Structure formats: structure tokens, C-alpha cells
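Peer 1: need the 3D shape of this:
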Amino acid sequence: MTSGLFARDRHGDADAEPGLVDFAVNVRGGPPPFVAEALTSRIGDLAAYPSGDDEQRAVKTVAVAHGRTSDEVLLLSGAAEGFELLPRLRSRHAALVQPSFTEPEIALRAAGIPITDVVLTDPWELDPDAVPDDADLVVVGNPTNPTSVLHPAAAIERLRRPGRFVVVDEAFADITIDPATGIPEPESVAYRSHPDLIVIRSVTKTFGLAGLRAGYLLAAPEVIARLTVGRRPWPLGTLALTALTACVGPTGQEYAHGEARRLAADRAEMVAMLSSAGLEVCGQPRASFLLIRVPRALRVKQRLRDRGFAVRSAANFVGLDDDHIRLAVRDIATTRTLVDTITAIREEIASCPQPSPR
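Peer 2: Model (predicted):
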């Protein structure tokens, strides 16, 4: 794993320096009032260890939200912990559908598990037949970070094979919506109970809680038993358990679906502005971020930083290159300022060509 912008373990938070307008991190602005109030109400309980009642309340809330049983739910200290647990399945050959979030690769490689990268090309349509037949573990993001593509649930189902686990990273699923029907989470498989299906989700993106680390995993009880062998006690603190109950409960679901509708409108405006400025928006974005292709993107990124904007280079994702930039979806006024600044920077770069090599 190389260093700097190309390192697999580099994430958008490395670019979101204080004082910069943040287009680098795919997290909404902050927790909504009902979540903040729930967390504040528990500050006085922090002298005690996390309680079994809090854990069971959170587990039941997640189970009810997805039509699952409580023994199909594993609470996580952030979705990334779910990827850290995957080596306990003792896979012999893992296939990673790329480009995608880099943490599964880091965890599996650290465990010495052989990996095949199944690299999709723009517009990144999922081809289940491209996955090696002998892969006994397949990891796919839906919607995928950083491409923002939303794969059909039917295509996810086609990844299933005897003797294979399919892991679906749905960290951003709660903020997706069907543009035609308005149905939330249209391609989620979290509601499907299969013995070979593992779904990993997060509440920190949509609810502005990245600093808290809270997520969960849905799988068959036998799979969860394998994943949790030797797991440390009290893996989640009281505030994380409280956040899960608030975010996944009815009020949280209503909030997430409202955010999905607002985000879809902002994203459509953002795509229109970028396209009007001659910037190429890649694929059909469906999440809280999108990907653009910009020649000399690393130079553009640096000049944006100098002018007060943080953006995420996609150079460290398998299947992409240093001409791709990921942008978080922001409000229309903030996006317009970014687009105007990118346009000015590109004009400056075009007027000052690189010197010819000697």
C-alpha cells in the first residue's frame, strides 16, 4: 500500500482540514436535534459500564426496522469493525468488487487472505459472472463509495453461490431513494434473510455522527457466532448504543427518508451545475456523493485547497486514477461557489501549460 494520496488507508477526513469548506467527507452536517438530545440525556450515565438493557434495546430496534430477529443483529463500533471481523470466516479466496471502500481490502490482506479485484468500468454496472467461481467471499458496496452507483438488488442476489458468503456494504443505503416512486432504500437487501448474506450498515453518515462510531451487521445467527469468537467485552459504549436506538427507530427512519429526498434534489442540482460548467460527472450518482473526472485533478485539488475547499482525490481506489475527484453533495449555494472556483482554476491551468520535458 503506497503512501500519500495513493495509500489505501487514506480517507476523506485527511483532506477536511479546519477552515476549509468540506466536500471531502461523506457525512451530513451534524446530528439532528432528537439524536443530540438523546445523547445529552445519557451523559450522566457514563460512569457506569454499558448496560445489557441498552444493548438489547438497540438490537431490538435494528431487528424491528429490518424485519429480522434479534439473533440476526450484531451491533458494531462503526461499520468498519464489520470488515475487521470478516477474516474470522476463514475465507480461502475473497473477491472485492472495485472500485470500492478500501477497508475490506486492508482487513483481508492483513489476515493473509488471497484477493481478486473484480474491477468494473464506468458506469460500473455489476456483472456477477465476472466474479471468480471459486471465490468463497464476495464484498460489494451498495451504494458504492466512491462511484455512488446503486446496484440492483437482483444483481446482488445473483452473486450468491453454494459455499460463498456475500457481504454487502450498505453504509449509505439509508439515504437512497427511488427517483420515480419515492420509495426509500429501493435496492437494500437488509430485509432479506439468507444464510450466506451479510449486510453491514452505519448510522454515522446520515446522522452526522462519524466521531461516535456506530453501526450494525445483519446475518444468520450461525454467521454472527463465527464473527464474534474472541470479541472484546463492551464493544460499544453507552452513547453509541443510544445513538443506534435513536437513529434506527421510527423517528430516525423518518428523518433519514426526509434527508434522502432533500439530498436527491441537491444532488440533481449539483449534477446540472457541474455538467453546465463542462465537468464530467461519472455514472449515475445515487448516494450523498458523486465522482467527477477532471484532467490534472491533483493540481486542481491542491489549488482548491489553497482557495479554501477540501475535496477527495479518488487516486487510491482500485480501478480509478488521479483524474478522479469525489465530491460530497452540499447545498446549492455552496456547490455553486465550488463549481465557479473549479472553473477558474481550470482556466488558469489551461493558460499556463506545463513546460516541455527536456
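
Peer 1: switch to C-alpha atoms for all contacts and neighbour counts from now on
Peer 2: Fine.

Peer 1: residue contacts, His93?
Peer 2: Residues near His93 by C-alpha atoms under 8 Å, 6 or more residues apart in numbering: Ile113, Pro114, Ile115, Thr116, Asp134, Ala135, Asp136, Leu137.

Peer 1: and what of Thr334?
Peer 2: Neighbours of Thr334 in contact, by C-alpha under 8 Å, 6+ apart: none.

Peer 1: that one: which element?
Peer 2: Counting by DSSP states H and E, the secondary-structure element that holds Thr334 is helix 332-351.

Peer 1: kindly report the same for Leu96.
Peer 2: Assessed by DSSP H and E, Leu96 sits inside strand 94-98.

Peer 1: try Pro18
Peer 2: Counting by DSSP H and E, no helix or strand carries Pro18.

Peer 1: how many neighbouring residues does it have?
Peer 2: 9 (other C-alpha atoms under 10 Å).

Peer 1: which ones are touching Ala65?
Peer 2: By C-alpha under 8 Å, 6+ apart, Ala65 lies in contact with Val248, Gly249, Pro250.

Peer 1: tell me how far it lies from Tyr216.
Peer 2: Per C-alpha to C-alpha, to the nearest Å, Ala65 is found 12 Å from Tyr216.

Peer 1: before we move on, the earlier item: narrow the contacts of His93 to those that are buried.
Peer 2: Ile113, Ile115, Thr116, Ala135, Asp136, Leu137 (16 or more other C-alpha atoms under 10 Å).

Peer 1: format those as a markdown table; extra columns: distance to Glu347 and secondary structure.
Peer 2: Putting the buried ones among the contacts of His93 into a markdown table (distance: C-alpha to C-alpha, whole Å; DSSP: H, G, I helix; E, B strand; the rest coil) gives the following:
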| residue | distance to Glu347 | secondary structure |
| --- | --- | --- |
| Ile113 | 47 | coil |
| Ile115 | 42 | strand |
| Thr116 | 41 | strand |
| Ala135 | 47 | coil |
| Asp136 | 49 | coil |
| Leu137 | 46 | strand |
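
Peer 1: to compare against the first, here's another:
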Amino acid sequence: MLPVQTNDRCSRSGSVTVPFSVHSRAVDESDLDRLRYHGDQATGPDLLDFAVNVAAAGPPPWLRDRLAARLHTLGAYPSAAEDRETREVVAARHGRHPDEILLLAGGAEGFALLPRLAPRLTAMIHPSFTEPEFALREAGLPVARVLLEPPYRLAGARVPDAADLVVLGNPTNPTSVLHPAADVLALRRPGRLILVDEAFADTVPGEPESVAGRRLPDVLVLRSLTKTWSLAGLRCGYLIGPVGLLDRLRVGRAHWPLGSLQLAAIRACSEPVAVVEAAGWAVTLAAHRAAMADRLVAAGAAVHLPAAASFLLLHLPDAERVREQLRTQGIAVRRGDTFPGLGRSHLRVAVRPPDQVDALLAALDRIRAYADRS
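Peer 2: Next up is the predicted model:
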């Protein structure tokens, strides 16, 4: 295992590199537990959910009907023909070849496969989704955290020269920052692989900074269908990348890794009519996000802007108290301190329609009024 080192040649302003050299799961067990914390652990059946970034309305009726129509086929194993057909639809959606698509049981499975690439050193661009770091460190692989400082721009990233794998999100969870594709691709180096987590790319109108359609030998792109289409319980996603890399990720994978309903959902959500519908939803979401941000700022919250995805990052001096009191009023928000580079003064809130934002702001008003009286 190579030692984790930084090199002055890669140093730029705007970020800090924190090294880890992990030899077993027993190392930093509490830190690994924090990496495994996600928004679904904050919510519950009786709570108004601002903690999870899945579209709150649920799958559209046409998608539910499409899946229901496949229930009678559950007695048969998923076939190679179904897998191929699904990959053809996904490939057409991104202008790629079917062999450049690896279907996944949710985006998280893609991160769980990363240790099969045996990177010598992975640079994790943070703050970001923590599941890929968890998977790599649990496997005993060394990770260097590249902590971006506000405004969390990639141009300031101090990525170690020794890193042969760089993982980043675009747009990034939880900061909602959309990085220019040019900045993403500027991280490429000989002998280095870039993995871009585009789980929320379809929440951005027009997907202008996506690199999913670019055929590059050293770039993998991960996509999730569970956010926009409200399919978190079905687990649907895929990887896009060079055939040789995808073949390495397949080694040791279970036979029939996806069920027939997952394959049907991926096909349905990747067809042209669905892509058009998702694009329209992204425009609506952008309007809701802008209005929600304005109202939160007016209510005294510091909102990280510009924001591009289906969530907003808030900075409140008493964020932990606010989170707990919101919960007593039936509202769940996502704590920020489990994201490397953020702290107890951060909260993440999902973008929701105006009527749900009304309830959130009313609760915040009550919390502030109580604090003023105390």
C-alpha cells in the first residue's frame, strides 16, 4: 500500500488535502459510521421530509402502471436479452455504445464496486456524497480527502499527484454546486481515472456540464434514476465508461445483479419521452429552488448560492438546535456535520413545492420567536 502524500506541485488556494491510510475496518470505526449516515435516517412516516433528495411526489402514474404491467413476469429470471435491450436504450440516451453501459442496482452499487479497480490512492473531493469513500476505506484502500473551502469550486482543488483515482460529484451533494465540465476534465492526468457522480445531473435544465456523452478512456460517469423518478426503493442506476474498465468492475459480481422490474424501470426512464419529461421537471425544480432560496434568505438563513441541484445547503450558527426543534414540529432536515468539510452549523434541505416550504418557514418562525422570548 502506497503512503498518502501531497505534492507542492498540485497545491492551489481554496482547498486542503487531508490524508488517510486505512488498513482495516477497525481503523476510524466511528468515522466510517459517520460516512454511512444518510438523509433517510433522519426522516420517518410522520415527518414532512426535507431530508431526502428524492422527488417527494412519488413515481408518475405512467411509470407505476408500466412497472405494474411487468409483475406477471416475476416468475422468470431476468434475461441477457433484457439486459442488452436496457443498455441499448440507456446508450442511445447518452450517445454511447451499449457495451459502455453497466447497469446497477442503484448508484450506490457503483461505489461498492470501486475497490475492484484497486486504486493506489483515491482523492475524494469533499464536501460530497460519502458512500464512495466508505466503500474504499472499508476495503482497506488509502484515501486522501480534498476539502474544498467555500464557495466549494473545483478550480481550487489540491489533488495529490499520486492519486490514480479522483471521485467527485457534479452537481455536488450537499453543496448544490455545479462544476464546469472543463474544470472536471482538467483533473485528468496520465495513469489517473476520474469518476464523476452525476446522480443529480438530470435536475439541472439541459445538463450543460455533464460529461456522460464524452467517450474518454479515463472517465467513468455514474448516474442514478432514483432521485428524479422517486425510485429509491427499487434501486436503479448505471455506469458509463470504457469497456475495459466496466469489465473489471463486473468481475465477481453476482449473476442476475438486477431484477426484471429494475431493468424495466431503467428502460422506461431512459426512453426519449421520459427524458423530455425529466427535462421539464428540472425547469420546474429550478423555479422552486430559486423561490425557496429567496424565502429562506429572507427568513435569516445563509443559503449557499448559486445552487444547481434538488437541495440547498444552509449555514446556521444554531443549526443543531434548529434541526432538533424542527423534528419536534414534524419536519425532517438533513444534518450537515457527517459530510467531510462541513460542521454542526450546516443543514441540507431538499427543494420542495411552495406549500411544503410554507410549512418549513412557519416552523422556523416559531423557533425564532421562541428563541427571542428566551
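
Peer 1: where does the TM-score land?
Peer 2: TM-score for the superposed chains, counting by TM-score structural alignment, normalised by the length of the first structure: 0.94, backed by 346 aligned residues with a C-alpha RMSD of 1.5 Å.

Peer 1: hang on, the earlier thing: nearest to Ala225 of the first structure among the contacts of His93 of the first structure?
Peer 2: Ala225 of the first structure lies nearest to Leu137 out of these, by C-alpha to C-alpha, at 17.1 Å.

Peer 1: quick one on the thing from earlier: closest to Lys60 of the first structure out of the contacts of His93 of the first structure?
Peer 2: Leu137 (28.0 Å).

Peer 1: which one (most neighbours) among the contacts of Ala65 of the first structure?
Peer 2: Counting neighbours by other C-alpha under 10 Å, the top entry in the contacts of Ala65 of the first structure is Val248, with 25 neighbours.

Peer 1: contact partners for the equivalent of that residue over in the second structure?
Peer 2: Aligned counterpart of Val248 of the first structure in the second structure: Ser270 (TM-score structural alignment). The neighbourhood of Ser270 of the second structure, defined by C-alpha under 8 Å, 6+ apart, consists of Val89, Val90, Arg93.

Peer 1: in the second structure, where's the longest helix?
Peer 2: The longest helix of the second structure (DSSP state H) is helix 272-298.

Peer 1: also compute the angle for it relative to helix 354-373, please.
Peer 2: Relative orientation of helix 272-298 of the second structure versus helix 354-373 (axes from the mean of the first three to the mean of the last three C-alpha atoms, to 10 degrees): 20 degrees.

Peer 1: leaving out chain neighbours, which residue sits closest to Gly141 of the first structure?
Peer 2: Once flanking residues are discounted, Gly141 of the first structure sits nearest to Asp169: 4.4 Å by C-alpha to C-alpha, 6 or more residues apart in numbering.

Peer 1: who's in contact with the aligned partner of the one you found in the second structure?
Peer 2: In the second structure, the residue matched to Asp169 of the first structure (TM-score structural alignment) is Asp197. By C-alpha under 8 Å, 6+ apart, the contact set of Asp197 of the second structure is Val167, Leu168, Gly169, Asn170, Val221, Leu222, Arg223.

Peer 1: do Phe101 of the first structure as well
Peer 2: With C-alpha under 8 Å, 6+ apart, Phe101 of the first structure has these contacts: Gly141, Thr144, Asn145, Pro146, Phe317.

Peer 1: can those residues go into TSV with extra columns for secondary structure?
Peer 2: Listed next are the contacts of Phe101 of the first structure as TSV, based on DSSP: H, G, I helix; E, B strand; the rest coil:
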residue	secondary structure
Gly141	strand
Thr144	coil
Asn145	coil
Pro146	coil
Phe317	coil
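
Peer 1: so which of those residues persist in the second structure?
Peer 2: When you map the contacts of Phe101 of the first structure onto the second structure and apply both residues aligned by TM-score structural alignment, their matches' C-alpha atoms under 8 Å, the shared contacts are Gly141, Thr144, Asn145, Pro146, Phe317.

Peer 1: closest to Ile106 of the first structure out of the residues you listed?
Peer 2: Relative to Ile106 of the first structure, the closest of those is Phe317; by C-alpha to C-alpha it sits at 12.1 Å.

Peer 1: test my guess that the closest one contacts Arg8.
Peer 2: Yes. Counting by C-alpha atoms under 8 Å, Phe317 of the first structure touches Arg8, with 7.1 Å between them.

Peer 1: what residues are shared contacts of those two?
Peer 2: Counting by C-alpha under 8 Å, 6+ apart, the residues touching both Phe317 of the first structure and Arg8 are Thr102.

Peer 1: okay, those two: which has more neighbours?
Peer 2: Neighbours around Phe317 of the first structure and Arg8, counted as other C-alpha under 10 Å, are more numerous at Phe317. The numbers are 22 against 19.

Peer 1: what sits closest to the counterpart of that one in the second structure if chain neighbours are left out?
Peer 2: Counting by TM-score structural alignment, Phe317 of the first structure corresponds to Phe339 in the second structure. In this structure, Phe339 of the second structure finds its nearest non-sequential neighbour in Pro127, 5.7 Å apart by C-alpha to C-alpha, 6+ apart.

Peer 1: mind telling me what the one you found corresponds to in the first structure?
Peer 2: Aligned partner of Pro127 of the second structure by TM-score structural alignment: Pro99.

Peer 1: could you do Gly241 of the second structure as well?
Peer 2: Aligned partner of Gly241 of the second structure by TM-score structural alignment: Ala219.

Peer 1: what sits against that match?
Peer 2: Ala219 of the first structure neighbours (C-alpha under 8 Å, 6+ apart): Glu72, Val73, Leu74, Ser193, His194, Pro195, Asp196, Leu197, Ile198, Val199.

Peer 1: mind redoing it with 10 Å?
Peer 2: 68-69, 71-74, 167, 190, 192-200, 225 (C-alpha atoms under 10 Å, 6 or more residues apart in numbering).
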